[in-house]
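S.K.: Dropping a prediction and its sequence here:
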Amino acid sequence: MNKLIPFFVLFCLCTFGQEHTKVIERQGHVSFFSYTSVEHIKAENNQVLGIVDLQTGGIAISMLMNAFIFEKALMREHFNESYVESDIYPKAIFEGNIVDFDPALSGEQTRIVKGNFSMHGETKQLEIKAKIERREQIYVLSGTFETVVQDYKIKIPPLLAGNIAKTISVDFRFECAPYED
């Protein structure tokens, strides 16, 4: 019995002494805004999955396109059926890295996130300035970036071109907590 105690102590130190290497957000927030003189379009999505690998700075985000909520039901219908074609392209995905990320820093740090964003069958490289705030074991990632509708081959009928901005502003916020394997 006494021979098992050192093994048990070593096992506990190895298992419970490890810091979490991944943090996850299961209900991240992404919103976008299209400003035109004719009509403003705003939508929000709170069903966004995000995961960050604290050791490598790797980040992956996946969101269901049909989970965006609009002011008007007709906007949501047009968005899903005519523009992003969410039945054919159900998800948007970002995979990349947080440049020079130091997960040990307490407080706030501003970093560049570089990676590939795939939406509507098209993939584009993005560089996004993000604010990362560490609150004990929680990492809050937030920021804003601009994206061009045409880059993702989203077709806008000429009749409606004045209603939708060519550049869309996207906001995001993720509160990532330790991920348990």
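M.R.: Received it, and whenever you're ready, just let me know what you need. Numbering: from 1, shown residues only.

S.K.: drop to CA atoms for contacts and neighbour counts, all remaining ones
M.R.: Will do.

S.K.: quick one: the residue most central in space within the chain from Asp151, how far?
M.R.: Centroid check for the chain by CA atoms, centre = their mean gives Ile61 as the closest residue, at 4.3 Å. As judged by CA to CA, to the nearest Å, Ile61 and Asp151 stand 19 Å apart.

S.K.: can you check Phe94 too?
M.R.: Counting by CA to CA, the separation of Phe94 from Asp151 is 15 Å.

S.K.: returning to what we had before: could I get the contacting residues of the residue nearest to the centre of the chain?
M.R.: Applying CA atoms under 8 Å, 6 or more residues apart in numbering to Ile61 gives the contacts Val48, Leu49, Gly50, Ile51, Ile93, Phe94, Glu95.

S.K.: Please work out how many residues are found near the residue nearest to Asn80 when sequence neighbours are not counted.
M.R.: In this structure, Asn80 finds its nearest non-sequential neighbour in Ser86, 5.1 Å apart by CA to CA, 6 or more residues apart in numbering. Neighbour count for Ser86, taken as other CA atoms under 10 Å: 19.

S.K.: and the comparison structure, right after this:
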Amino acid sequence: MNKLRLLLLLLFLKLGTVFGQQFIARQGQVTFFSYATVEDIEAKNNQVLSILDFDKKEIAASMLMRAFVFKKNLMHEHFNESYIESDLYPKATFEGFLLEGLENAGPQVQFIKGKVTIHGITKEIEIKTTIQKTNDRYTMSGEFNLTVKDFNIKIPPILSNNIAKVVLVKFNFQYEPYENE
């Protein structure tokens, strides 16, 4: 079983039995941006799995940390080996729930509360999102800040000016109805 299908299976098991209004984003996008005086760091991951269950108001997402793409190979190497330690902590996850029900018409601002796990550390967060329904599909997007030290990511003092202490994370998921295969 390939890694993508295994992650998908784990997400469904985490959310419980699949009945009702489940939607899946198989290739969601997560980007992060770190402003620093020496050089900005930006990376994009287009292999994020997410499941949205409107009946239960639950959402889950999972991504492999090595799937982030950087402008420079050396940034990718340092990110995975020195900071995120992808061999020890290969993925990041989010599990949460919509604070309100979804209305049928137009784009809506929603708040999602949940737990994000990165580098083996889990923190509670609340995220402001925009959800748009088009036909039988949904788009969810938003952004939030994460503090590097909250996730026990060690930055050597000599490099502390090269990496921001707070990182901006943006996401965009295109959900389609889940059809049990």
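M.R.: Right, received. Where do you want to start? Quick caveat, the model's predicted, so the values are computed rather than measured.

S.K.: re the thing from before, element containing the residue nearest to the centre of structure 1, please.
M.R.: strand 58-64 (DSSP states H and E).

S.K.: how big's the offset between that strand and structure 2?
M.R.: Strand 58-64 of structure 1 differs from its equivalent in structure 2 by a mean of 0.2 Å after superposition (mean CA distance after the TM-score superposition for structure 1).

S.K.: so where's the longest helix in structure 2?
M.R.: helix 3-15 (DSSP state H).

S.K.: Now do it: everything it contacts.
M.R.: Contacting residues not belonging to helix 3-15 of structure 2 are listed as Val18, Leu49, Ser50, Ile51, Glu58, Ile59, Ala60, Ala61, Ser62 [CA under 8 Å, 6+ apart].

S.K.: Next up, the contacts around the fifth one.
M.R.: Spelled out, that is Glu58 of structure 2. Residues near Glu58 of structure 2 by CA under 8 Å, 6+ apart: Leu15, Leu52, Glu95, Gly96, Phe97, Leu98.

S.K.: which one of the residues you listed is nearest Ile112 of structure 2?
M.R.: Using CA to CA, Leu98 comes nearest to Ile112 of structure 2 of those, at 4.6 Å.

S.K.: Determine the number of other residues adjacent to the closest one.
M.R.: As a burial measure, Leu98 of structure 2 scores 21 neighbours (other CA under 10 Å).

S.K.: Just give me the match in structure 1 for it.
M.R.: Using TM-score structural alignment as the criterion, Leu98 of structure 2 maps onto Ile98 of structure 1.

S.K.: Give the closest residue to that match in space, chain neighbours not counted.
M.R.: With sequence-adjacent residues excluded and distances taken as CA to CA, 6+ apart, Ile98 of structure 1 is closest to Val113, at 4.4 Å.
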